[in-house]
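In: Quick one: sequence and predicted model below, then my questions.
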Amino acid sequence: MLTGIKSLVRKTVSLLGTKTQPQYPIVVPRDKHTLSRKNISPNALKVLYRLQEAGYESYLVGGCIRDHLIGIEPKDFDVVTNATPEEVHDIFANSRLIGRRFKLVHVTYGREIIEVSTFRANQADSAPTAPKSLKDKDTARSAHGIILRDNVYGTIDEDAIRRDFTFNALYYNVKDFAIHDYCGGLKDIEQRQIRIIGDPRARYQEDPVRMLRAIRFAAKLNFEIEEQTKAPIKEMAHLLDHIPPARLFEEVLKLLSSGNGVRTFTLLREFGLFKYLFPDADALLDREWKQGQFSAERFILRGLENTDERIQSGKSTAPYFLYAFMLWPSVLLRQSEFEQQGMPTTPALHHAATMVLDNQIASTSIPRRFSTPMREIWDLQLRLPKRHGKRPFILLSHPRFRAAFDFLLIREESGEALDGLGSWWESFQHAPENQQRQLIDKVTASKEPGDAKKRRRPRHRRKSNTVRRQQED
């Protein structure tokens, strides 16, 4: 839970006084807010000062300012300027141009990337005061009204009103260390609400991903989505079908890998957005699908709880693991269907995995570097119960063993009865070799299903043609 938010923001917005209709932009001087250079990445400061030395305007913008005022340590520092991407790239040798839909410059300092964007406008012609070099008429929309390219440059005033939410239209100027609030973001932070800038329907039409961003901020900041901002979301959720699957893959990682996965999942379901990210899983959740003691909803929630716990304790989580547990209920359903048709268990699992992944990539693409380890985790769920002979030692050395073991624990913790399989593997991993042998012997002695050695059928020698002819005579 966020702490100190009201005291931080009230100190910052004390300049507003009792005005009911403040004039924007509100400029909050250094002595009226809490953000200072010691809270800012030294590399971001280098970019800001270098741009100004080259004769351009430069500001910190958006999330880093918002997070500081709320009481969250900023991690990403974004810079905005009136220099074009090409001009920024010329200034910084350690930079690269990225993006077609939205041209940006990434300035790299070791592992830290400072993202630099150019002031945007809805139409170049609406910025008569902008330098002529900034009027790049590079814009396009799809048949559904979604912006495909957004490289129309303008002024800081225009840049502010085309940002998504009010608390992201906050700018910090290193010339005078003032915060510039263009759309009432400071007040919305104080009221703990998410408000979109402009008409919600028009803004979601331009970029449906803004609906996902509203959910992400609501979960991350524990804010409420303002009434008019949330009103059209359910009705317009279908527009996510027109977003490239590769972009939605990245959004899923932001949504569910931020340490607030459980709340995010609940909100996605509440607003009807989840089914456009995970259609198969959503269908199972709607019918409350269970298989024996396995519950799809319990399993997904436990997987998200596990991911949240890891992230909140400073540990990392792999995208393939997230997708592995989100899609596992769908894999189980398909596997059971193939088995009912007479297919053996292992081929049934492999066919099910292929079908589920093929269906999923129509919604959110999954790079091969992630889909391959997902398949390995699923395949190991069939191999982990087989613990006789040398198999446990072979499995223990498998590069995906640890992820598969964690996956197994989630299955058990969500209520699936696996006869103490997780505890056995926990003991086996940390036991000395002589005790490992004892654990294997104990399993072998119990003759658990699937582990006993198969009896060999007696080999029948094929009769020669000479013998066959003699018998026929």
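Out: Received, thanks.
In: use CA for all of it now, contacts and neighbours both
Out: Fine.
In: list the contacts for T108?
Out: Going by CA atoms under 8 Å, 6 or more residues apart in numbering, T108 touches 94-95, 114.
In: what about 6 Å?
Out: Contacts for T108 (CA atoms under 6 Å, 6 or more residues apart in numbering) come out as 94-95.
In: Put this next to the previous one:
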Amino acid sequence: MTDTAISSQNPPLVVPRAEHGISRKDISPNALRVLYRLRDGGFQGYLVGGAVRDLLAGGHPKDFDVATDATPEQVKSLFRNCRLIGRRFRLAHVVYGREIIEVATFRANSSNDTDDRQTDDGGRLLRDNVYGTIEDDAVRRDFTANALYYTVEDFSVRDFVGGYADVRDRVLRLIGDPVERYREDPVRMLRAARLSAKLGFSIAPEAADPIPELAGLLSSAPPARLFDECLKMFLAGHAEKSFLTLERLGLLPALFPETAKALATNRSGALRTMLLQALRNTDDRIAQDKPVTPAFLFAALLWPAYCRELAVLQNQGVDSGVAQQRAADRVTLHQAQRIALPRRFSLPMQEIWLLQPRFTQRVRKRVFRLLAHPRFRAAFDFLELRASATPEVADDLAFWREAQAQAPEQLAGRLAPKTLPRGAHDEAGDAGESDADDAPRRRPRRRRRKPGGSGGASE
């Protein structure tokens, strides 16, 4: 489907209230306030994008976006609770407590780069603030299913590009030439994978076929934006489906290159089994309204890469403790070049990894020290996850599960003051994971000296 073919749908298809089934009861009251205020101010206002798509598909959207012919400055003049954001796309955010209604001015494509619309040499869109009509705005959106407009004028849905039929048929179809649209914004390939997994939509062949060849374009996307896209993909209740879709479309090596390499060399399949179980667990927790953390998610996503790097270092004769820390640092650093993982998540992720060898220990002091570790619970959950794919760690899991339930005196009686650590398990197979015998020892804390004195009390 080309731009010319899509633009020719004029006048638009108007789906009346009696036929589309969208009810105002399912729309955010704040979004309705914005629509009515725009109308009363003499402007057009439409609910647009994912909210309309999800309502038509029977879903319950959490975010509500509005499109209008008012400029961002005019929107700001209508709402005291409004702030303008963005340079790449100038937007108005109307703030109601914790809810933000995003209001965007109708945009149009421009054949020539101007100060308001700029692309790089590869065709990637750097800035786009050329305003136009609602017809222009519909044609420049990514998928036909996202180019549907709901109006409070008569509560109808306006369709300029065939999106209503595509939602009904549950198919994702790009507007315009797919190769050009992916070059313009490579993250659209990830959006296709995410929406397909979330909605259960198929991806039209003409939109899916170019993805494996163009997947490398993601290396030019901002790492911070890829991190945000990963959170949407893996922390919204459809993580396992998203991962499988990434694999099927050839996007996994572009997003997690070292993980993809480790999974490809792990012929036993234990690492992939564990990773998929982690994603299923994440989906279950979200379904039960339980908290999830990006640190644990990325610990699972990058564990195959960590195991592979650790094996390489140990095969080179690097001491186990040093190899563990070095492998964790290398994997984190290399992944950060693709996805900007904040330190508040990367550091706990590394702690989860580095605590795993300590679960093989039965020395009394070290057992109690590990139980008191602030990251113990997350590390134990990770051990439980490993046991789902590697039977060899079942004994460790049983011991630590029982240790948590016992009184300290009872547990201490079971443990010898000094024992040799048990042997490490090898769950990575030929991908090369081997747990070290002991964790690297922490450096002793330096004692602070009191002012004017030669020594100080320990902390």
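Out: Received, thanks. Please read these numbers as outputs of a predicted model, since none were measured by experiment.
In: what's the mean distance for the longest helix seen in the second structure versus the first structure?
Out: Determined from DSSP state H, the single longest helix within the second structure is helix 294-315. Mean deviation of helix 294-315 of the second structure relative to the first structure after superposition (mean CA distance after the TM-score superposition for the first structure): 1.6 Å.
In: Next, the angle helix 294-315 makes with the helix or strand following that helix.
Out: The first helix or strand that comes after helix 294-315 of the second structure along the chain, using DSSP states H and E, is helix 320-336. Angle, helix 320-336 of the second structure to helix 294-315, by axes from the mean of the first three to the mean of the last three CA atoms, to 10 degrees: 130 degrees.
In: Name the residues of the helix or strand just after helix 320-336 of the second structure that come out as buried.
Out: Toward the C-terminus, helix 320-336 of the second structure is succeeded by helix 343-355 as the next helix or strand (DSSP H and E). Buried residues in helix 343-355 of the second structure, counted by 16 or more other CA atoms under 10 Å: 345-346, 348-355.
In: so stretch 49-65 of the second structure corresponds to what in the first structure?
Out: Equivalent residues of stretch 49-65 of the second structure are located at 62-78 in the first structure, counting by TM-score structural alignment.
In: which residues sit against the matching stretch?
Out: For stretch 62-78 of the first structure, using CA under 6 Å, 6+ apart, the contacting residues are 5, 8, 60-61, 115, 168-170.
In: again, 7 Å this time
Out: Residues from elsewhere that reach stretch 62-78 of the first structure, judged by CA atoms under 7 Å, 6 or more residues apart in numbering: 2-5, 8-9, 44, 60-61, 114-116, 167-171.
In: just stretch 407-416 of the second structure next, same as before
Out: For stretch 407-416 of the second structure, contacts defined as CA under 7 Å, 6+ apart pick out 362-364, 403.
In: Which one of those residues sits in the busiest neighbourhood?
Out: Counting neighbours by other CA atoms under 10 Å, R362 comes out on top of these with 22 neighbours.
In: R83 of the second structure and Q74 of the second structure, how far apart?
Out: Taking CA to CA, to the nearest Å as the measure, R83 of the second structure and Q74 of the second structure are separated by 12 Å.
In: ok, now which ones touch T34 of the first structure?
Out: By CA under 7 Å, 6+ apart, the neighbours of T34 of the first structure are T12.
In: Would you mark the buried spots in stretch 388-403 of the first structure?
Out: For stretch 388-403 of the first structure, by 16+ other CA under 10 Å, it's 388, 392, 395-396, 401, 403.
In: taking those residues as a set, which two sit the farthest apart in space?
Out: H388 and A403 (21.3 Å; CA to CA).
In: Enumerate every residue touching the most centrally placed residue in the first structure.
Out: Centroid check for the first structure by CA atoms, centre = their mean gives L253 as the closest residue, at 1.3 Å. Residues near L253 of the first structure by CA under 7 Å, 6+ apart: P319.
In: repeat for N173 of the first structure
Out: Here N173 of the first structure is in contact with 59-60, 179 (CA under 7 Å, 6+ apart).
In: Still touching in the second structure? Go through these.
Out: Compared against the second structure with both residues aligned by TM-score structural alignment, their matches' CA atoms under 7 Å, those retain 59-60, 179.
In: could I get those as TSV with neighbour count, secondary structure and distance to H68 of the first structure?
Out: Below are those laid out as TSV (neighbours: other CA atoms under 10 Å; DSSP: H, G, I helix; E, B strand; the rest coil; distance: CA to CA, whole Å):
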residue	neighbour count	secondary structure	distance to H68 of the first structure
Y59	28	strand	16
L60	24	strand	12
I179	27	strand	12
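In: quick one: which of those is nearest P25 of the first structure?
Out: Looking across these and measuring by CA to CA, the closest to P25 of the first structure is I179, at 9.6 Å.
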